[in-house]
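sharing a model that was predicted from the sequence below.
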Amino acid sequence: MRPSSAAKREQILDAASTLFVQHGFTDTSMEMVAQQAGVSKQTVYSHFGCKDDLFTAAIRCKCDRYNLVDLLVREDGSLRERLLDIGRHFIQLILSEEARCVHRTCVAQVDTQPQAAALFFAAGPQVMIQGFTDMLGREAELGRVVMEQPRHAAIQFLMMVMGEAKLRSELGITPQLSDEEIDRYIVSCVDLFLRGYGYTEGQ
């Protein structure tokens, strides 16, 4: 992809992310994205064939910016260190204003526009779950943990990490948990998870 083409793609993704947060999937048009990005509608379609593709790319781009995919394939450091990094980046992502707004919109429109929720799940949570499942499967094969169902373990960890911080965020409960409180909770989640799956420090 030429530099100018790559730059336009980033412009389009940034514009789309902003509009999907502000207006939701249903009320955001490709024409609106083109206007926001300062490009022609034809340019938007040349990069993303339809609104579904654009929405999916915008969600994946957001995940990429939090380095979650890279963290799932890292091999340096202990498993505990890697899980701490995954937990911290994951909670930052799901508590971000953009992620919260898109999630709220998908839930609010699930009865009338189930397509948006399905796209969101496939582009975000499902990619994260699968990548984490693959990572844990590799750890199990190496004998570092004992788990028969890596996918179950991946979901258990991610749901546990969301915890009270996610619930307070969704319901608008104040005060929100401090960064220090969230980090202490993530450390406890990682240690509980590793004990449950037979991990020994130093492996």
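Good, I have the coordinates.

hey, let's count contacts and neighbours off CA atoms from now on
Will do.

end to end, how far does stretch 172-186 reach?
21 Å (CA to CA, to the nearest Å).

and that stretch, which residues are buried?
182-183, 185-186 (16 or more other CA atoms under 10 Å).

ok, of those residues, which one's closest to Ala16?
The shortest gap between Ala16 and any of those belongs to Ile182, at 30.3 Å (CA to CA).

tell me the SS of that closest one?
Secondary structure, DSSP: H, G, I helix; E, B strand; the rest coil: Ile182 is helix.

next, the contact list for it, please.
Ala165 (CA atoms under 8 Å, 6 or more residues apart in numbering).

with Ala34 instead?
12, 15, 40-41, 43-44.

how about a markdown table for the buried residues of stretch 172-186, with distance to Ala117 added?
A markdown table is the format used below for the buried residues of stretch 172-186 (distance: CA to CA, whole Å):
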| residue | distance to Ala117 |
| --- | --- |
| Ile182 | 27 |
| Asp183 | 29 |
| Tyr185 | 29 |
| Ile186 | 27 |
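
need the max-distance pair from the residues you listed.
Spatial extent of the buried residues of stretch 172-186 (CA to CA) is set by the pair Ile182 and Ile186 at 6.2 Å.

what about versus this one:
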Amino acid sequence: MERSRSSTKRAQILQAAHQLFFENGFQVSMEVIAQQANVSKQTVYSHFKTKDELFRICMEEGCEFLSNAKVVLDPDLPIEEVLYAYSWQFNQMLLQPEVQATYYNAISQTPTYPELGALLVEQGPQRHLNQLIEFLKIHEAKQGYPFPETIHHLATQFLLMCHGQSVYWQWLGVKDHETEAMRQDYARSCVRSFIRSLGVHECRQ
């Protein structure tokens, strides 16, 4: 029973910390986190020795969200169909408030805790890059001749293209006026340009 109560309080603290770090960044105090979690400050410190530790755990959980947000790249479907689904879902994932908060908080603390940036790269961008590289390798082998650029370069280019204006504008706190239809058109445009650069075959309209 005591262990169950302790686990519940720890979950409350983490939930409160996630929200407050998301809203205010690293500067939020442990006292405010305790108030939000409806526990004493002493209880917070009994579970997390320092705010640094609590922040790091919240960041790790945020990175888990990134690593789990995978798009299935089916090599048996038409390449343009798969890449469009990938581009659209990747763009939508980057616009999620949880993802943006994870990036903000990692960047803000990188000078002090560079390992947070490394963790973010490993769990987010690098996982997606590796997934895309494997997919492109299969299609390069299928067509029987090499793509005009290295697979790594191609995957990196496509991944960066998928961000689009909305992602960069929102990361900078600027309201952009792209509609969902406009973002979908952009994703299709990225795929058409990318397919042409590969020389695989003509992309269907």
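Here it is on my side, so go on. Computed from a predicted model, the values in this text were never measured in an experiment.

quantify their similarity with the TM-score.
Remark: TM-score between the superposed chains equals 0.70 [TM-score structural alignment, normalised by the length of structure 1]; 178 aligned residues with a CA RMSD of 3.5 Å.

before we move on, back to that, mark which of the contacts of Ala34 of structure 1 are buried, thanks.
Listed as buried from the contacts of Ala34 of structure 1 are 12, 15, 44; burial here means 16+ other CA under 10 Å.

separation between Asp134 of structure 1 and His47 of structure 1?
As defined by CA to CA, Asp134 of structure 1 lies at a distance of 30 Å from His47 of structure 1.

and what of Phe90 of structure 1?
The span separating Phe90 of structure 1 from His47 of structure 1 equals 28 Å under the rule CA to CA.

try Arg80 of structure 1
Taken as CA to CA, the span from Arg80 of structure 1 to His47 of structure 1 is 40 Å.

looking at the two, which is more packed in?
Arg80 (19 against 16; other CA atoms under 10 Å).

could you say which helix or strand holds that one?
Assigned by DSSP states H and E, Arg80 of structure 1 belongs to helix 79-95.

go on, Arg195 of structure 1?
Element membership of Arg195 of structure 1, judged by DSSP H and E, is helix 179-196.

what about that helix, how far off from structure 2?
Compared with structure 2 after the fit, helix 179-196 of structure 1 shows a mean deviation of 0.5 Å (mean CA distance after the TM-score superposition for structure 1).

what secondary structure does Phe147 of structure 2 sit in?
coil.

need the contact list for it.
140, 198-199.

how about 7 Å then?
Applying CA atoms under 7 Å, 6 or more residues apart in numbering to Phe147 of structure 2 gives the contacts 140, 198.

distance of it relative to Gln35 of structure 2?
Phe147 of structure 2 is 57 Å from Gln35 of structure 2, where distance means CA to CA.

could you do Ala17 of structure 2 as well?
Computed as CA to CA, the Ala17 of structure 2 to Gln35 of structure 2 distance reads 10 Å.

Glu178 of structure 2 too?
From Glu178 of structure 2 over to Gln35 of structure 2 the distance is 39 Å, taken as CA to CA.

just Thr102 of structure 2 next, same as before
To Gln35 of structure 2, Thr102 of structure 2 is 23 Å away according to CA to CA.

out of the two, which sits in the more crowded spot?
Thr102 (25 against 14).

was I right about the more buried one contacting Glu64?
No: with contact defined as CA atoms under 7 Å, Thr102 of structure 2 does not count as touching Glu64 (10.5 Å).

which residues do these two both contact?
With contacts taken as CA under 7 Å, 6+ apart, not a single residue reaches both Thr102 of structure 2 and Glu64.

just to revisit the earlier point, show me what the helix holding Arg80 of structure 1 is packed up against.
With contacts defined as 3 or more CA pairs under 7 Å, 6 or more residues apart in numbering; DSSP states H and E, helix 79-95 of structure 1 has these neighbours: helix 68-73, helix 150-171, helix 179-196.
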